[in-house]
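Novice: Have a look; sequence and predicted model below, questions after that.
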Amino acid sequence: MAATKATAAAAAPAAQTRGDAHVARKPEVASEGTFRYQEELPKLPVPALEATCERFLATVRPLLSSEDMAETEQAVQAFLDDQGPGIQEELLAYAETQDNYVDAFWDDAYLKYLVPVVVNVNPFFVLEDDPSSARNDQIQRAAHLTLSMLKFVKAVRNETMAVDMARKTPLCMSQYRKVLGSARIPGRGDEGDRIETFTDSTHIVVMCHGQLYYFDVVTASGDLLGSVESLASTFERIRANAACVDARKAQASSVGALTGEERAVWGEVRAELEAQDENNASSLALIDAALFVVCLDNCSPTTAQETSANGLRGLSVVDAAGVQRGTVFNRWYDKLCVIVCENGSAQINFEHTPADGHSVLRMVSDVFSDNIIRYAQTISGKLAVPSVLKSVRFDAKKSTSATTQGAQDDTEYTTLPRKLDFVLDDALSQSVASAQERLVRYVEPFKIACLEYKDYGKRFIVSQKLSPDAFVQMSMMAALYAVTGELSNAYESVMTKAFLLGRTEAGRPVTPEAKRFVEMFYSIEVSPEEKLQALEQATKAHSAMTRRCSQGEGVDRHLYALKCLWALQHPDEPVPEIFSSAGYATLGETILSTSNCGNPALKLFGFGPVSEHGVGIGYIIKDQGISLTLCSKSIPVDDMKDTIEAFLDETRSYLLKTRRSGSFRPASNRVRRSGRPGTFV
């Protein structure tokens, strides 16, 4: 059975490969359900060249010296006078052949980024606890989350999932076909990686103590093959088996650490693994084709910082004998991983190329809602509680046999777990050991700090007639300025899914109004009233900027597409000077990378910095609170976290003294900590 399935996975007839990024794509086919609006979605517009160049100069002006600004203006004017109009015409012609003119180039940006995906590419979510305390146990939590995720698979395959809407505007749903069942496959040398998506995948992979197992969970059409009870029994069986493996042997066979290597190194080792033994190739193919990976972690994180660290890159705990007892090797970073700890704490770590945070968040939201509804159904069996994921409801008494015949196909499925063992010669064993050592050494410098601010949130900010997102952006920008003494280039992910195959545009929060506010905020010569006036102007400018980006009128993606197309169409000609200007270099060096991913299903959310000297901040704005997770290896994240908290306190004080009282309700009588950087008046 394993060999037959592995052979099919290795051949990957159902896999959709994204490697050759510049092949023209056929339009998405509309249907009656989840994807019914795809054919009606507008294409992402190619902005006017002059407008993008004007916005580019406006974006970098607050960040450049007068000399660098003058040089950048000259480069922009030369581009408009010479190569610019021609490459713009070529981009317009190219866009006519594509569903989305940025899509292929943006895939390349991910897949040719050959640093380790851990921290650098993969974000993480920390889920809220299960509503039932009895289910906040590793096995029960894993079983309930898995069942709900399988119902999500069925909803996508059967096209019964509700369409995402922004007010009354339908959003592109194409990413949901790739959220699950996708894998990033490393290339060799500098050829780059590729994404493969297995649309009829039927199994999941489970990791425990670094050991790998798999079993079937759905049919090819998405029908479920088990219940919560059978899933729990299987997870318990896997956990018991993994616990029997000697700790030193478990570490030596923890090949998942290879997925945390630099991509070219992983690509070479993977080729050696496949060549070493047919079983290795079959096992890798099975992992690639899995719907997702469930990681049963042998830890019970209790603090927000520890939980976030476990979600981002695992925990390193070495015993007195030098054996790794942590969770850092219990991952397959090339796929979406559902991480469940011994105390029931759950996190999601996902490879970012196939889907953005908004799409994974929709899945997590539906999964969490389904868990709540299932809990409500246990309270009152007669109560008709509708599920957000319409699917089969199983009788708890129904047992699942080792092999089950699919009701609508003749495929044989097995719901009993099977262990995947790799054949490693001395050279491959050394490669695994080296990967483990490098992984621990690589992730260790990244520090994490979490702020779960509970004194106020969205309600109070809105009551002051301010945009909550723009308000939090100002807090992060001001805090970074206080900690580093510099106003640095910032990035906010702005969704463009109102367009076909839309993903994100780079919002650039450092507007002239934001710069003015940040500099005024720390001045003892400026009154609170003036500071609030500057804050209001800065938040309005920020909202206008993000609105333009969401409408396809940003800067980064258009310029990047022009640059990529120039390299493709004019490889032997000099690159236009605009792309070597000080302004473009500054635009490409993001120090403050941010993303807003709010949802009741999430407790925390974060990712690593995109620059060696930067900080990554994931934030969630709740009705009565704001959560932020900061990650950096060069910026003191604890100081920055404290400075953000001080900003939130001080700004609220200004607002209450000079404006409406709003809906502020202090959540607690917190004791203010001393020693925070920055001066407030």
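Specialist: It's in.
Novice: all contacts plus neighbour counts: C-alpha atoms, from now on.
Specialist: Fine.
Novice: what helix or strand is Ile204 on?
Specialist: Here Ile204 sits within strand 203-208, counting by DSSP states H and E.
Novice: typo on my end, it should be Thr52
Specialist: helix 49-60.
Novice: Tell me which other helices or strands the very next helix or strand once past that helix touches.
Specialist: Sequence order places helix 66-81 as the next helix or strand after helix 49-60, per DSSP H and E. For helix 66-81, the packing partners by 3 or more C-alpha pairs under 8 Å, 6 or more residues apart in numbering; DSSP states H and E come out as helix 49-60, helix 582-587.
Novice: quick revisit: the helix holding Thr52: which residues count as buried?
Specialist: Buried positions in helix 49-60, judged by neighbour count with 16 or more other C-alpha atoms under 10 Å: Leu49, Thr52, Cys53, Arg55, Phe56, Leu57, Thr59, Val60.
Novice: next up, a second structure to put side by side with the first:
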Amino acid sequence: MAALAGTGTGTEGLFFWGTGTTGLAYYYWLNEMYMDIRIPLPINSNPGMVFPPRRFKTVHDVAHFAARLLDGIMSHKEMLDSGELPLERAASREKNQPLCMAQYYRLLGSCRRPGVDQDSQYLPSRERLNDEDRHVVVICRNQMYCVVLQASDRGKLSASEIASQILYVLSDAPCLPGKPAPVGLLTAEPRSRWARDREMLQLDERNQRNLELIETAQVVLCLDEPLAGNFNARGFTGATPTVHRAGDRDETNMAHEMIHGGGSEYNSGNRWFDKTMQLIICTDGTWGLCYEHSCSEGIAVVQLLEKIYKNIEEHPDEDNGLPQHHLPPPERLEWHVGQPLQLRFTQASQSVDKCIDDLDFYVYRYQSYGKSFIKSCQVSPDVYIQLALQLAYYKLYGHLVATYESASTRRFLHGRVDCIRAASTEALEWAKAMCQGEGANVPLESDREDEEESRKVKFSIYSKDHLRELFRCAVARQTEVMVKNILGNGIDIPLLGLREASVEVTGEMHELFKDEAYNISQCFLLSTSQVACSTDSFMGYGPVTPRGYGCSYNPQPEQIVFCVSAFYSCEDTSASRYAKSLQDSLDIMRDLLQN
């Protein structure tokens, strides 16, 4: 990966060192992480993000809020086209190094395309055509509409004009006769199956045009109905209730809406999971995002939406006024589907519903302390939380597993992420010492939980000073691995490059990459990432392996928000049990360090 440095406020003026192999290394990584993966995008790949709920009194409020979001998207697009996007620089660890901004330019107007063997990306041209038409696709009750936001013959629409278009969709979609073809459900299928379905769709010219409109849209806007209460949190509910609610829905329910839509009877057909950005607004005030991960990391998506959201919050009066209705109504996309595709809708509904029923998801707010206390202990909040995740896993299973934490490598051209491996020898020794006498490897069957809890013997043969010393050693090791990764000295990306290069040169994989130890190291039973938000929002996703956990976290000054996921089909995992173990781990870490 080539180093990057330069000055200025935009991408111009940057200097790059390296050769064409830089791009090749990026595609090694892109194919390994995304394009070659054949499993469905929702749950397995696309994260969902929940923002603080709104208060909608009328359907006009829904339309106005949607219009403000889309107006903000267009303003951001104008900034990108003018080259005014500020260059970001590293804030720590060799400060002020310029960061690659490429992924920021891939958010709008892009889309993933399925392939039978390998997916591809549609990326918009970087040419700045100020007079080009720009549009979004709005989906409501499985009906799709093309809403033009900027046209060559009339310029950019105002927020009020956009609101009138959204109002038309909200009033038109529920009144159409018959049941619409849930074409969006097909995008939730395994990639090879969806690729073959897409080929069938393209046999019709109208369908071809619809696909082009969706793939070239700036974003997709999904206008949803609320999910039922059966998507609320199950089991352990934490020491305190969740903060944000919309009606009878809790934060776990809202996260389900963003990640997968709730199934074929709810909103999973009201999606296009290939689209890089799907803005989701529910009539009860729940709103957020589902995004396709291959184009960008979470930081670019979070920064864009938080900027737009904060502008809306700071200028609420702009929501006032009646929408302007002088524009022609948006075009509804009509699909021509034959009997084979009709059958596929039934099969896709069953497949999607089965995957959603298997998702064990839990949003947990730990509110005893946050990053303010952690910093007072002179520890990086990210390092601290990673060690808490290790301790929580050890308390349940009595051992550690390969753990993935994403580390930004944007100091390098095309840099995305490498893997911070938190399951170190030092973390293991500390976790063992912290769990002395607790009887680790506790069975997870709910009917044995109380019995096992009562049988635990809670004492420690180590002094607090010794436990603190072991903790400091674990902190030092985790910090060292983190710094190596962000400075380009990680191990996973170089090994990936060597593996792929060996295949290209020799025609076969080197024996190193056939070794059992290498295969074990690549099976991440704990997949984690920090998704720091300046608003009270959170992002979650599913595990990357059937026997594993997914866990994202947002450290705030006085609390930490966790999104924990597992699969019900695995008898050895439980999202609520892991959340409870996290609470216990964070509590005893505070007791160890607070004085």
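Specialist: Structure's in. What do you need? This structure is a prediction, so every number in the text was calculated from the model and none was measured.
Novice: got CSV for the helices and strands packed on helix 66-81 of structure 1, with distance to Tyr619 of structure 1 too?
Specialist: Shown next, in CSV, are these (distance: least, C-alpha to C-alpha, whole Å):
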stretch, distance to Tyr619 of structure 1
helix 49-60, 23
helix 582-587, 22
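Novice: hmm, back to that, okay, and the helix holding Thr52 of structure 1 goes to which residues in structure 2?
Specialist: Using TM-score structural alignment, helix 49-60 of structure 1 lines up with nothing in structure 2.
Novice: do the same with stretch 591-601 of structure 1
Specialist: The aligned range for stretch 591-601 of structure 1 in structure 2 is 525-535, by TM-score structural alignment.
Novice: and the matching stretch, how far from the chain's centre?
Specialist: 9 Å (C-alpha atoms, centre = their mean, to the nearest Å).
Novice: Any buried residues in it, and which?
Specialist: Leu525, Leu526, Ser527, Thr528, Ser529, Gln530, Val531, Ala532, Cys533.
Novice: Can you pick out the ones from the residues you listed that are in strands?
Specialist: Using DSSP state E, the subset of the buried residues of stretch 525-535 of structure 2 located in strands is Leu526, Ser527, Thr528, Ser529, Gln530.
Novice: Could you tell me the end-to-end distance of the match of stretch 591-601 of structure 1?
Specialist: 30 Å (C-alpha to C-alpha, to the nearest Å).
Novice: and the residue nearest to Arg134 of structure 2 when sequence neighbours are not counted, what is it in contact with?
Specialist: Nearest non-adjacent residue to Arg134 of structure 2, counting by C-alpha to C-alpha, 6 or more residues apart in numbering: Gln150, 5.0 Å away. Counting by C-alpha atoms under 8 Å, 6 or more residues apart in numbering, Gln150 of structure 2 touches Glu132, Asp133, Arg134, His135, Lys156, Leu157.
Novice: cool, and Met589 of structure 2?
Specialist: Taking C-alpha under 8 Å, 6+ apart, we find Met589 of structure 2 in contact with Ala388.
Novice: Just give me the match in structure 1 for it.
Specialist: So Met589 of structure 2 corresponds to Thr651, using TM-score structural alignment.
Novice: So Arg141 of structure 1 sits against Ser132, correct?
Specialist: No. Arg141 of structure 1 is beyond contact range of Ser132, at 9.7 Å (criterion: C-alpha atoms under 8 Å).
Novice: re the thing from before, contacts for the match of stretch 591-601 of structure 1 next, please.
Specialist: By C-alpha under 8 Å, 6+ apart, the list of residues contacting stretch 525-535 of structure 2 reads 51, 298-299, 302, 306, 382, 401-406, 538-539, 543-545, 547-555.
Novice: In PyMOL, how would I select the buried members of those?
Specialist: Selection command for PyMOL covering only the buried members of the contacts of stretch 525-535 of structure 2, criterion 16+ other C-alpha under 10 Å:
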select buried, resi 51+298+302+306+382+401+402+403+404+405+406+538+539+543+544+545+547+548+549+550+551+552+553+554+555
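Novice: At the geometric centre of structure 1, which residue do we find?
Specialist: Pro123 (3.7 Å; C-alpha atoms, centre = their mean).
Novice: Skipping its backbone neighbours, what lies nearest the equivalent of that one over in structure 2 in space?
Specialist: Alignment of Pro123 of structure 1 against structure 2 is given by TM-score structural alignment, with Pro47 as its counterpart. Distance criterion C-alpha to C-alpha, 6+ apart; nearest residue to Pro47 of structure 2, sequence neighbours excluded, is Tyr541 at 4.7 Å.
Novice: That neighbour contacts Tyr549, correct?
Specialist: No. If you go by C-alpha under 8 Å, Tyr541 of structure 2 and Tyr549 don't touch, sitting 9.8 Å apart.
Novice: Many thanks, we can stop here.
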